[in-house]
Structures are given as structure tokens and as C-alpha cells.
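Enquirer: Following is a predicted model, sequence given first.
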Amino acid sequence: MSDSNYTGTSFFLTGLPGLEAVHTWLSIPLCAMYVASLTGNSLILWVVRSEPSLHQPMYYFLSMLAVTDLGLSASTLPSMLTIYMLGLREVALDVCLAQLFFIHTFSIMESSVLLTMAFDRVVAISNPLRYSTILTSPRIASLGLAITVRSIGLHIPAPIMLKKLPYCRNRLLSHSYCLHPDVMKLACADTHINSAYGLFVVLSTLGVDAVLIVLSYVLILHTVLSIASKAERLKALNTCVSHICSVLLFYTPMIGLSMIHRFGRWASPCSRVLLSYLHFLTPPVLNPVVYTIKTKQIRIRMLRLFRSDGAGIREPQDHLFMSASTTNSSVFILTGFPGLDQYYPWFSIPFSSIYAMVFLGNCLVLHVIRTEPSMHEPMFYLLALLALTDLCIGLSTVHTVLGILWGLSQEISLDACISQIYFVHGLSCTESGVLLAMAFDRFTAICNPLRYTSILTNSRVIQFMVTIVLRSAVSILPVIRLKFFHYCRPHVLSHSFCLHQDLLRLACSDIRFNSFYALALVICTLLLDAVLILISYVFILYTVLAIASQEERLKSLQTCVSHLCAVLVFYIPIIGLTMVHRFGKHLSPLVHVLMGNIYILFPPLMNPIIYSVKTQQIRSRMKKWFSLKM
């Protein structure tokens, strides 16, 4: 890699600068992105090929886009994975030139396909009566051939010209794959012709395509605004949403990368590499997601892959009505976001991300506590139980919440519903007990520090944990009585998961025992725990205020911040949900659903963040994984 190696015919690729120590870990999300890209685009091709209703011009263009994305992923995959998984960075000149040819060719193809899709939308909206006569199958094939010939023809000269250049500078490339400007910079001969030709190709393809796409949407807007009916205008524009998203996914990272290369010499090498990853990895991963979410035929066909009976897939409202009217069945219908059924695929994206963060965050906390000897202390054992409880809360609701948003199923059997009630309420009771035990830990550490180790021994902490779990497991058992009730009202629950009070309202049997027991249980667990936590902090404050030094007072209170945040994160949603259920009958069902989701998801999401931010050992361990200095 020295500058004196003038005759070498190989280059060295770059990963993420400064993060070489964690390249193996970074290979996991990169592999996941490549798997998602290859699987998603292959599924799009399979669905379009096997679904007769999709044999239309728009979906033929979508197939071209999927093929292009597959080609782009396959072009960058070999060098990316060899760097991150195997640590091999050297690439021969011929291999490098072949890679840059395919990367740039498929990039131009994608731009061209997006332009033809814009043309498809112009014809469909501006001239719908002639759509089938303008976009015939032979014409679509001709457009596909023209795109391929233009992309390949324009890029053949680039590697040939680069092959003839001598390379006498440091042969270290600035990306994880070969790009024309990157290789050209390492030549020690006159590269004006190469530079001019590269600029010509970019302007005549990406530049022209972008301008024509913008003009297409100007025509579309002109046509749409002339439509009298607002509903028809929205319907017409809605057919363009997927294409607009794909255009933004392709051009936004590319413009950002160009700006950084031209004017961002101050930017870190890491930011350039990350932007290039966004440019080449984001469109192939997200294009299938965008078109699956927005295209009903593709979405339904995808769902059939996960269901044995394709006829079982109905529109949400019809399905809800038919199931709800069958009051003698033991099947209940869960509710997503009332009135927003058409947006469920979009809602599934943030909800999937939240669940991923819940699982990842709490697993990381458990891993750090297990592997860090300095954290084998009572406070962190209780934190581990809190993380385990949050993890289980996520697991107990993920299948129903995402099942609704992904359109898989809104039905749940009575037995499954009672099981979910048992785990949801039992784990909530467990979390309340853990927070009380953590308050006792803080009380002992501040009010009686000299006896802390003798009071909170390992065996005593284990006894606390076993008691907390047993209290929750035993006290929730009477929910089994729900199994023997007769449900004569419409079987539509008001949340995306089963709750005791929700199911109880649908029963037409005598429910007084369950109602009184539930109230007593709330008072004896959640309310009693909250009162004891409050009393603990009264004693803590009394002790802290008796300390003479202000610095010591602040230091003592600082150790309680994480626990106080966790208590507020847990109890505030519970109080809010209770108030909404008791006094918010005039509120829309959407408010009830939102409060239910906050109650279930907010504590498991926030607790790992709170303890990672406020606990030095966890923070230090996290930073070690990313090779950062404290």
C-alpha cells in the first residue's frame, strides 16, 4: 500500500474508517440488508409473474426495477462482505473495473426505469382511455431493450479507458466497492478525458432523467388539478405515491453524496462511506417494501404465502363485521387503529422498529450485566430482572400487534386471548414489584450504606426475585374464570391485544367476582407498590437532606435518577390508561388504542435507554463495542 509501488495492479477497498475493530459485528446488519434486498426483489418478480392481474404495464416496469435492484445488490455484495466478514480488502484491477462497470450500469438502468414508470403514470392519468393502446407489450419490451442498451453502451468506454491508465499513487480507495471517480483519482496520468466523459454520462442519463421525471409530475399535477372531485384527485395522486417514494430513495442519497464529494472536503471519511451505503443499499432494500405496502394485489399475494387459505384474506372492515356478528363463536376480533385501516402497512414500519429496539435494547442490557464482573451486584441483578420482564412484555404482544398491522390476522381464540391476558397483566405486576425492590435497594444504599452488603446479599436478592415472580404468577391465576363465561355481545375488543377489563365487558354472565378481584389486585399490587416506592423516596430525601455537603447530596440523588425515570415511565401510562377507561367514554376509540399501546410499549422501549444513558458501566461497555474512547 505504499506510494512507491507504481506497477501494482490491485487496489485496497475501505470499510468504515475508525471502526475496523467491529467490522465483524457490522457484517450482521449488512448481511440482513442484502438478504432483505435479494428476498424482497425476488418475491416481487415471483408475484408479478404468477399473478395474472399484475400482467399490466405498470407491473412490468416494477419487474424491471426489481431486476435492476437485484443487479445493483449483486454488484456490491462480494466486496462488501469480504471486507466486513473476512477482512480482505485487496481487489485486482480487472475485478475492480468489472465491478464499477456493473455498479454504474445498474445505477443508470434504475434511473431509466424510474423515468419510464413516470411516463406510465403520465399516460395513466393524463390519457387513461389510450393507456392500453400506447403502452402495449411490444412497446414495453422496446423500452426495456432501449434502457439496457443505453446503460451498457454508455459505460463500456469507462473501464477500457481506466485500464490504460498507470496507477502510481497510494492505491487506497475511499469506498467498499470500486467507483469510476474513485479509481480515476489514483491515476498518475492525464485524466481530463475520463473526467469529461464521466460528467457527460452523468448529465445525459441521471441529469436528463431527473428533469424529465420532474416534468412528468408537472403534467400530472396539471391534469389532477383540473379534476372537479376532490376524492378523484386524491385517488389519482395516490397511484403515484409508490413511484415518488422510489424516486426520492434513489436521487436523495445520490445528491447528498455528490454534494459531499464536491463541497464537503471538511466531512469525515466515515460520513462519505455511510452516504454511499445509503445510495447503493437503501433503494434495493426499500423499493420492495414501498410497493408491497402501496400495491393491494402484491400485498394480498404476499399474505397468501403465510396463509394456507387464500380465500381467508378479506378487506379488514368486512372481515371485522362478519366475525363480530358471530357471537356464539369463541373467536374475538382485535382492533388496530379505528378508521385508519388503509394506513396499517405504513404504521407497521415504526411499530416493527419499536419492537426491534425493545428486543435489542433489553437483550443488550442482559448481556452486559452477565459479562461485566463489576455489575454482579444487587442493583444490577434487579435491573436484569427488569430487562427480562420488559423483554417478555414485548414477546407477549408482538404477534397480535404486528399481525394486525401486517394484515395477517385480527382474530384470536378465547384460549389464546386468556393466555395473553395472563402474561400481559402478570408481567405488569412483575415490573411493579421489581421497581419496588429497586426502590428498597436505593433506600438501603443511601440510608444504611454500611450494612448494604449484609442486607442485600445474593441469596436475599434471589428471594426477592422469586417472591416477585410468584406473587405475579399466583395473583393473576383467577383470570382463568374468563374461560367459563358466556360472551353474547359482538366479539370486538378495543385494543391490539387482550386485556382483562376489555374481555370482561363482552361477557353476559355474572362478572362481579372478576371485577372486584381485579380492583383488589390493582390495589394490592400496583397501588401498594406505588405507595411503598413513594415512602422509600420520602426516607431517601430525609436522609439526603441531612447530609452537610451539597455535592454529596447531589451525588446521592444522582444514583436514584434512573430508577425515578423508570418508575415514571411505568406508572404514568398506567394512570393515563386507567383515566381513559374510567372517565373517557366520550373520547374516540383511537385515544383508547393509543394509550393501550403506550402502556405496553413505552416502558420496555425506554428502560434500556434510561439505564444505558445513566449507568456508567453499561455506557462504557457499549462504547467498547464501537471502539470509542471514553
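Expert: It's in.
Enquirer: For the rest of this, base every contact and every neighbour count on C-alpha atoms.
Expert: Will do.
Enquirer: ok, which stretches of this structure are strands?
Expert: 10-12, 90-92, 331-333, 411-413 (DSSP state E).
Enquirer: Next, work out how far apart the residue lying farthest from the centre of the chain and G407 are.
Expert: Most distant residue from the mean C-alpha position of the chain: A548, 49.2 Å away (C-alpha atoms, centre = their mean). Here A548 is placed at a distance of 61 Å from G407 (C-alpha to C-alpha, to the nearest Å).
Enquirer: swap in V211?
Expert: With C-alpha to C-alpha as the criterion, V211 and G407 are 38 Å apart.
Enquirer: Near the residue nearest to G8 when sequence neighbours are not counted, how many other residues are there?
Expert: Excluding its sequence neighbours, the residue lying closest to G8 (C-alpha to C-alpha, 6 or more residues apart in numbering) is Y167, at 7.5 Å. Residues near Y167, counting by other C-alpha atoms under 10 Å, number 24.
Enquirer: what does C429 give?
Expert: C429: 24 neighbours (other C-alpha under 10 Å).
Enquirer: show me what contacts the closest residue to it other than its chain neighbours?
Expert: Sequence neighbours aside, S472 is the residue nearest to C429 in space, at 5.6 Å (criterion: C-alpha to C-alpha, 6+ apart). Shown in contact with S472 (C-alpha atoms under 8 Å, 6 or more residues apart in numbering): 426-427, 429-430.
Enquirer: Comparison target, given below:
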Amino acid sequence: MEHDSHTTWEFNGSFHQPSAFLMMGIPGLEALHPWISIPFCALYLIALSGNCMILFIIKKTQSLHEPMYYFLSMLAVTDLGLVLCTLPTTLGIFWFNMRRIGFDACLTQMYFIHILSFIESSVLLAMAFDRFIAISHPLRHSSILTKTTVIKIGLAIILRGMVSLLPIPFLLKRLTYCQKNELSHSFCFHPDIMNLACADIKVNVFYGMIVLLSTVGMDFIFIVLSYILIIKTVVGLATKEECLKALNTCVSHICAVLVFFIPMIGLSMIHRFGKDIPPLVNTLVAYTYLIIPPALNPIIYSVKSSHIREALLRALRRKNLSTPRAMPFPNSSDLSPSSFLLASIPGLEPAHFWMAILLCSVYILAVTGNCVVLFIVRTEPSLHAPMYFFLCMLALIDLALSTSTVPRILSFYWFNTREISFSACLVQMFFIHTLSAIESTVLLAMAVDRYVAICHPLRHATILTNAVTVKIGLVAMARGVTFFLPLPLLLLPLPFCHSRLLSHSFCLHQDVMNLACANTTPSVVYGLTAILLVMGLDALLICLSYILILKAVLRLAAWKERLKVFSTCIAHICVVLAFYVPLIGLSVVHRFGKDLAPLVHIIMGNIYILVPAVVNPIIYGVRTKEIQRRILNLIHINSSRTAQ
């Protein structure tokens, strides 16, 4: 068993108490902690922003000052508390390998985690009671659940949690502990600490079980009883439509109850009876219990509650999506429009705000991942080789491509700035197509690098020198600009019809071209020629490179040698597929998919822009040992001596 060299023990006769515990990340995946932290950061960001937005909307919207939304505010505050309790220690382990936590600090964190969990359980019971009164006794709802009553319920919930859990830390402090001081989570949990004790823990076990059953257990039983009474009332309604309408008001609450109680029951069962279960299962269930409910609750309520959804739209949008701001448009069709309208996601306009949060999280992942790759290659002399220089070019292109589109999409989704000027649209279109062409060329250069490294290893250093690599980068840039600069110039003189609605939330050549009223044959022919001569030719040459690589690999005698050599190409093959598959899909949809649903166009466009930028640094970070090792050296403060 590993121990922290700085952990000391207090001795008082036979009484042993550690000065600190060692927290655990995800067992068996310690080397991937920096990458695993990325989805955790995204979930924490969604939880924090979502719950803060719920509180802001309810505070600012007078029509939401009702019992149900007061309880929802309590739920949001509780979820924020749970997130803030676990975020510092979890990310501290993932980013800096800070496993050590003081004994008293651990007990404090444990107390707040459990008390907030019990408060959330009680709030869910109060919300079930609110739904029962609203459906079974609608005329008495406002007189029973007054503001004063809601405040009293809130105070009673807090007092109940504090009083019932207050003895827990003191019961743990009285115990004597063995030399084993490693927890099984990245936060402190009562059964986890209790199991490290050497003394008799029957009192702790019985008291913990009694408190759990008398609070969370009773809450769950009363919630089930409330819904039995609700169903009994609903069944007595005259029509099926009335039944469905009444039950529909409970869907959000039922989802929130399931999201909270299922992981909690699972975690409790694992701690009580799952000693033979792999540690990874225990860890994943614990993270699900503490992170998923705070992230999902605001999404559930904003999607299902029309009142919150409408309040969000009123608060965050300048105008109604269905009535975009009118712009002066010439009667004649022989003039360029002053602006275009970006496309929304059909049928999901009310959920744009939440989709923007997800999109923003993905964009942050892309920017962070590519910046990390650039920093690692820049600061590590051993990575100053052609393959990593090409990787840096790829990272720069992905940064530029995502930055040229995502901020504009977020502005549209959050503030309904749907209009984009004609000139801005052409500029964005030029950068998207030019950067895509440069990325295609860089992928070809990386394929050539792999071919030379495998087929002519002794000549690799002399063929692909740093000077040659720089020249290849300049040629890739000049090639992209030369081939795709004429695209916006060919669109400039075209007359456009009155339709200004694009099929994406960014500007693409085919999309803008299809809005023109004149003959677009020159634009069609040139656009197709440019794509075939750049992306098409690059794809053929990449395939040819791998045919030659396979030919060289198959000449090797042993299977192990073949696999070892070919494994150096796996990262590049994955990146090529991540780039070309969405590109081909989007091109086919634009050329032959006029009858496809608008949603298909939008999804394909977003995949084409975002997936390569997010996936590329992850692929190379996972597959390249040098980058992986350098990242671990930078992020892990004590990577060489973790808890000796």
C-alpha cells in the first residue's frame, strides 16, 4: 500500500489518528487523468452555469415566484454546494496530483457532502408534496403552500440535515486508525473513512444506517406515496388528454428524483455489500452520484418547463426567434443583400441556450487541447522533429477554424444575433474553406513523413529537415489561399433573391451560392474543381502513401515488427478519417441532399467544423508517448513519487 511520505500520525497510547488521508483518482487510469479532467471540467461548467442561470431567471421573473420554483431554487443552491464541495479536490488530483487532504478538512468536506445530499433529498420530497397539492387539491394550493410555509419548509430541511448528521464527524474523530490512509474517491465519504479505522465501528455503522433510512429512505417512501396518490387522482379525470396534461407537470420532478436516488442507492449498496466489486465501478458510481444530478437538473427543468424556457428567452435574447429584425432589402434582385440570416436548429429553437452551453464546452475542449499540444511541442526539445512540427500546424489550423465559426454561433444561440453582413459572410466563408484546404495539405505532408520514416528511415532526417518542413507549411498556406480566394470573388457580382436564409449557422460557399438568382455554373465548376484538385488529390496521395507503407511493412519478417511499425501511423489515420469523413459527408449533402431535412445539414456542418478540432489533440495525446510523458511531467507535481 502506498503512503504519503508527509503523512504523520498522532499517538496517544493506543489512539492513532492520521494527520491526513490520501485521496484516489480513477484507479488504473492515472496516466490519463489530465485528459479525463476535460469532460469533468465540462460537466462542472454546465452544472455551475446551469444552476446559476436557474437562480437568476427565477429571481428576475415575477411570474416564477411560486412554491414550485422556490423549491427549484433550493435544489439549484444545493447542487451548487455539492459541485463546489467536490470540484477543488477532484480537479486538484486530475491536474496536479494533489492527493493529500488534512484529517479535519476531510471530515468537514464529508459533512457538507452528506448534509447537502440529505437536503436535496428533502427538497425533492417537498417538490413531490407541491405536485400532489397542485394536482389533487388545486383550489387549496395557494392557501396551503404560501411563501411563509415554503420558507419554513426550507429552514426545517436545513435544520433536519444539520442535526441528523452533526454526530458523524465526532463519531469518526473518536476512532483509532490503522496505517492504511488511502481513500477510494477524490473526496471524503463517511463509509470510506469509517472503513480505515482499526477500532470497533458498530456505532458508526448503526448510526449511519439509521440516519440514512430515517432521512433519505423516508423521503423516498413519501415521494413514492405522493405519486401513488397523484396517479389515483389523475386516473379519476374525465379525458385522456387531461390525464396526460396533469402527469406532464410531474415529468421534470420524476426525472430529477431518478437522477438523484438511483446513483445514491447504487453507491450505498456498493459501500455496504460490494467489497468484491472492482474499484473502478465504485469510483464511477460515486462520480455519477455527485456530478450528474447538478449538471442534469437545470437541463431537465429548462427543457420541460415552458415557464422557465420562456423566461430564459426573454432574459437572454434581444428579440423573438420567429420574427427576426427586418432589414431593408432592395426590390430588385440584381443587388447583393446587406445581410444573410443564419439557420437555427429546426424545432429546437427554445433549447438554443442549453445547446450553446454544450457547444461552448466543446469549443473550450478544442482550444485547450490544441494549445496544450502547441505548448508541449514548443517547450520540449525532443519533440522538435518534422512530425511534431506538422502536428503544430494542424493544431494552429484547428484553433483558427473553430475560432472563425464557434463564437459567431454562440452569439446567435445566446443573443439571437441571427444576421450576418454580406461581406462578413464572404470573409468567414473564405477562412473556413482556406483553412480546410491547408489542413488537408498538412495531413498529406504528415502521410509523406510517415512514408519516409518507414520506407526510408536512414534518409528521413536528411529529406525532411526543419527548413523543408517550413517550406511545406508555406506551400500549404499559399496553395489554400490561391485555390480558394476566387470563391468569394465569384460570388460578389451575383444577384441574390429575396431569400436570405442560409442552411447553417456559419457561411459555406455552396450555401451562399444557392441563394443567388443568376447562373451559378462558373461558381459550381470552380468550386468543384478546387475541391477535387486540393482535397480530392490530397486524399488520393494519402491513400497511395499508405499503400506504399503497407507494402514496406509486409516485407518485415515478424508480426510484432509489422504491428510496431504500423502502430506509428494509427494516430495519423484516425486524424485523416476525422477530417475527410465529415468533409465528404457535408459535400455529398450539399450536392445531392436537397430533399434532406434541414437538421441533417446543420448537424453535418457542426460535425465538420468541431469534431476534428476536438479529436485531433486527444488522438495524438493518447497515441504519442512523448507528448503523453511531457504532459504528465508538467501537470503532475510529484509524478515520480506518488504516496510512497
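Expert: Sure thing, it's come through. Fair warning: this is a prediction, and the values are worked out from it, not measured in the lab.
Enquirer: one step back: identify, out of the strands of the first structure, the most deeply packed stretch.
Expert: Comparing the strands of the first structure by mean neighbour count (mean count of other C-alpha atoms under 10 Å), strand 331-333 ranks first with a mean of 24.
Enquirer: For A126 of the second structure, what is the corresponding residue in the first structure?
Expert: In the first structure, A126 of the second structure lines up with T116, judged by TM-score structural alignment.
Enquirer: From I140 of the first structure, how far off is its match?
Expert: Distance from T116 of the first structure to I140 of the first structure, by C-alpha to C-alpha: 9 Å.
Enquirer: So between these two, which is more surrounded?
Expert: Shown here are T116 of the first structure and I140; by other C-alpha under 10 Å, T116 has more neighbours (21 against 17).
Enquirer: where's that one relative to H55 of the first structure, distance?
Expert: Using C-alpha to C-alpha, we find T116 of the first structure at a distance of 17 Å from H55 of the first structure.
Enquirer: same check, this time on C270 of the first structure
Expert: Taken as C-alpha to C-alpha, the span from C270 of the first structure to H55 of the first structure is 44 Å.
Enquirer: more crowded one of those two?
Expert: Counted by other C-alpha under 10 Å, C270 of the first structure and H55 do not tie: C270 has more neighbours, with 17 against 13.
Enquirer: so what's the more buried one up against?
Expert: 16-18.
Enquirer: Check what contacts stretch 4-19 of the first structure and list those residues.
Expert: 1, 23, 80, 83-84, 89-93, 96, 166-169, 171-178, 269-270, 273-274, 626-627.
Enquirer: first to last residue in that stretch, what's the distance?
Expert: 27 Å.
Enquirer: which parts of it are buried?
Expert: The neighbour-count check on stretch 4-19 of the first structure (16 or more other C-alpha atoms under 10 Å) flags 9-16 as buried.
Enquirer: Same question for stretch 139-151 of the second structure.
Expert: So, applying 16+ other C-alpha under 10 Å, buried residues of stretch 139-151 of the second structure: 141, 145, 150.
Enquirer: So which of the residues you listed sit within helices?
Expert: 141, 150 (DSSP state H).
Enquirer: sorry, back to before: which single one of the contacts of C270 of the first structure is nearest to H486 of the first structure?
Expert: L16 (61.4 Å; C-alpha to C-alpha).
Enquirer: Now check the second structure for the residue matching the closest one.
Expert: Per TM-score structural alignment, L16 of the first structure is aligned with M24.
Enquirer: any idea how far that match lies from H185 of the second structure?
Expert: 5 Å.
Enquirer: Filter the contacts of stretch 4-19 of the first structure down to just the ones in helices.
Expert: Per DSSP H, the contacts of stretch 4-19 of the first structure map to helices at 23, 80, 93, 96, 269-270, 273-274.
Enquirer: Just the buried ones out of the residues you listed, please.
Expert: 23, 80, 93, 96, 270, 273.
Enquirer: Include distance to A437 of the first structure when you put the residues you listed into JSON lines, please.
Expert: Shown next, in JSON lines, are those (distance: C-alpha to C-alpha, whole Å):
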{"residue": "H23", "distance to A437 of the first structure": "40"}
{"residue": "M80", "distance to A437 of the first structure": "48"}
{"residue": "L93", "distance to A437 of the first structure": "64"}
{"residue": "C96", "distance to A437 of the first structure": "60"}
{"residue": "C270", "distance to A437 of the first structure": "44"}
{"residue": "V273", "distance to A437 of the first structure": "47"}
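Enquirer: got a list of what the aligned partner of N606 of the second structure in the first structure touches?
Expert: The equivalent of N606 of the second structure in the first structure is N597 (alignment by TM-score structural alignment). Listed by C-alpha under 8 Å, 6+ apart, the contact partners of N597 of the first structure are S496.
Enquirer: Same check on H114 of the second structure?
Expert: H114 of the second structure neighbours (C-alpha under 8 Å, 6+ apart): 165, 189.
Enquirer: For the closest residue to T191 of the first structure other than its chain neighbours, grab the count of nearby residues.
Expert: With sequence-adjacent residues excluded and distances taken as C-alpha to C-alpha, 6+ apart, T191 of the first structure is closest to M184, at 7.0 Å. Using other C-alpha under 10 Å, M184 of the first structure has 20 other residues around it.
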